[in-house]
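Student: no sequence for this one, just the structure:
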């Protein structure tokens, strides 16, 4: 059985998919009422599952007419993907950033579930058991190499 966070996440993703613009505006309290949960549960889902690393931009306006806007950021086209990889990864990459990029590629169906699992395993801090900043440098190089190999036409 899925928990309430998973249900809310899937609901929001479906709303994003159904919107022609790739963005939705929600009222936190209205959504909490709809799912019979506390508003902080909505905050939790948005702050942990709709992050920039996972390919989402979240904006909020507080106050009486406030809203939360979630926008899906699209990955660039295949032709410029290599440039995007080098620019977005850079010379260092944390495990959180690597996992976020893998998540974004998986959501965009650029890579398969199996490829995502292999990538996550390869860049895990337990596997690259050397001190920082060298670990983040190696992780960045590994991510670049894996993505370039996977995304070859």
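Tutor: Here it is on my side, so go on. Computed from a predicted model, the values in this text were never measured in an experiment.
Student: CA atoms for contacts and neighbours, from now on please.
Tutor: Will do.
Student: Can you tell me what sits against the helix ranked longest in the chain?
Tutor: Ranked by residue count and defined by DSSP state H, the top helix of the chain is helix 134-150. When contacts are defined by C-alpha atoms under 8 Å, 6 or more residues apart in numbering, helix 134-150 is touched by residues 82, 85-86, 89-95, 98, 111, 119, 123, 125, 128-129.
Student: before we go on, here's another structure to hold up against the first:
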């Protein structure tokens, strides 16, 4: 059985898919009531599963009429993907950011689940058994090289 965080995530993603502009505004308390959970559970899901690295921009307004706005951030066109990776990944990237980029590509269906799993395995800290900062530098080079090979036709 799926946990409450998975259900909330899928619900929000479904709302995003159905939205015209790729953005939704939600009331945290209303969503917590819908899922019979505490509002902090909603915060947890949004802060861990709707990050910029995973392709989402989150904005919140506190107060009586407050809301949380989640917007999907689209990847650039494939013809500029190499420049995008150069800017996004840079000369070094930590494991969390690398996994976020891979997640975003998988969500956008630019890589298959199998390809995403291979990418994750290749950039994992246990695979690149070096000390920092060399590990993050090698991870960045590997990730950029593999993504360009996969995505640039």
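Tutor: Perfect, thanks for sending it. Because the structure is a prediction, the values reported are computed rather than measured.
Student: out of the contacts of helix 134-150 of structure 1, which are inside helices?
Tutor: Cross-referencing the contacts of helix 134-150 of structure 1 against helices under DSSP H gives 82, 85-86, 89, 95, 98, 119.
Student: Only the buried residues of stretch 13-31 of structure 1, if you could.
Tutor: Residues of stretch 13-31 of structure 1 classed as buried by neighbour count (16 or more other C-alpha atoms under 10 Å): 13, 16, 22-25, 27-29, 31.
Student: re earlier: go through the ones in helices among the contacts of helix 134-150 of structure 1 and give me the one with the most neighbours.
Tutor: Ranked by the number of neighbours (other C-alpha atoms under 10 Å), those place residue 98 first, at 22 neighbours.
Student: Residue 60 of structure 1 in helix, strand or coil?
Tutor: Here residue 60 of structure 1 is strand, with the state taken from DSSP: H, G, I helix; E, B strand; the rest coil.
Student: can you give me the strands for structure 1?
Tutor: Using DSSP state E, the strands of structure 1 run over 23-26, 56-61, 67-72.
Student: neighbours around residue 111 of structure 2, how many?
Tutor: For residue 111 of structure 2, the count of nearby residues is 19 (other C-alpha under 10 Å).
Student: show me the contacts for it.
Tutor: Counted by C-alpha under 8 Å, 6+ apart, residue 111 of structure 2 has contacts 105, 150-151.
Student: Repeat that for residue 43 of structure 1.
Tutor: Here residue 43 of structure 1 is in contact with residue 28 (C-alpha under 8 Å, 6+ apart).
Student: before we move on, the earlier item: turn the strands of structure 1 into a markdown table, columns for distance to residue 45 of structure 1.
Tutor: Putting the strands of structure 1 into a markdown table (distance: least, C-alpha to C-alpha, whole Å) gives the following:
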| stretch | distance to residue 45 of structure 1 |
| --- | --- |
| strand 23-26 | 13 |
| strand 56-61 | 12 |
| strand 67-72 | 12 |
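Student: can you count the residues close to the closest residue to residue 72 of structure 2 other than its chain neighbours?
Tutor: Distances taken as C-alpha to C-alpha, 6 or more residues apart in numbering put residue 56 closest to residue 72 of structure 2, at 4.5 Å, once the chain neighbours are dropped. Neighbour count for residue 56 of structure 2, taken as other C-alpha under 10 Å: 19.
Student: got it, and residue 73 of structure 2?
Tutor: By other C-alpha under 10 Å, the residues close to residue 73 of structure 2 number 15.
Student: Go ahead and confirm it touches residue 51.
Tutor: No. Using C-alpha atoms under 8 Å, residue 73 of structure 2 is not in contact with residue 51; the gap is 10.1 Å.
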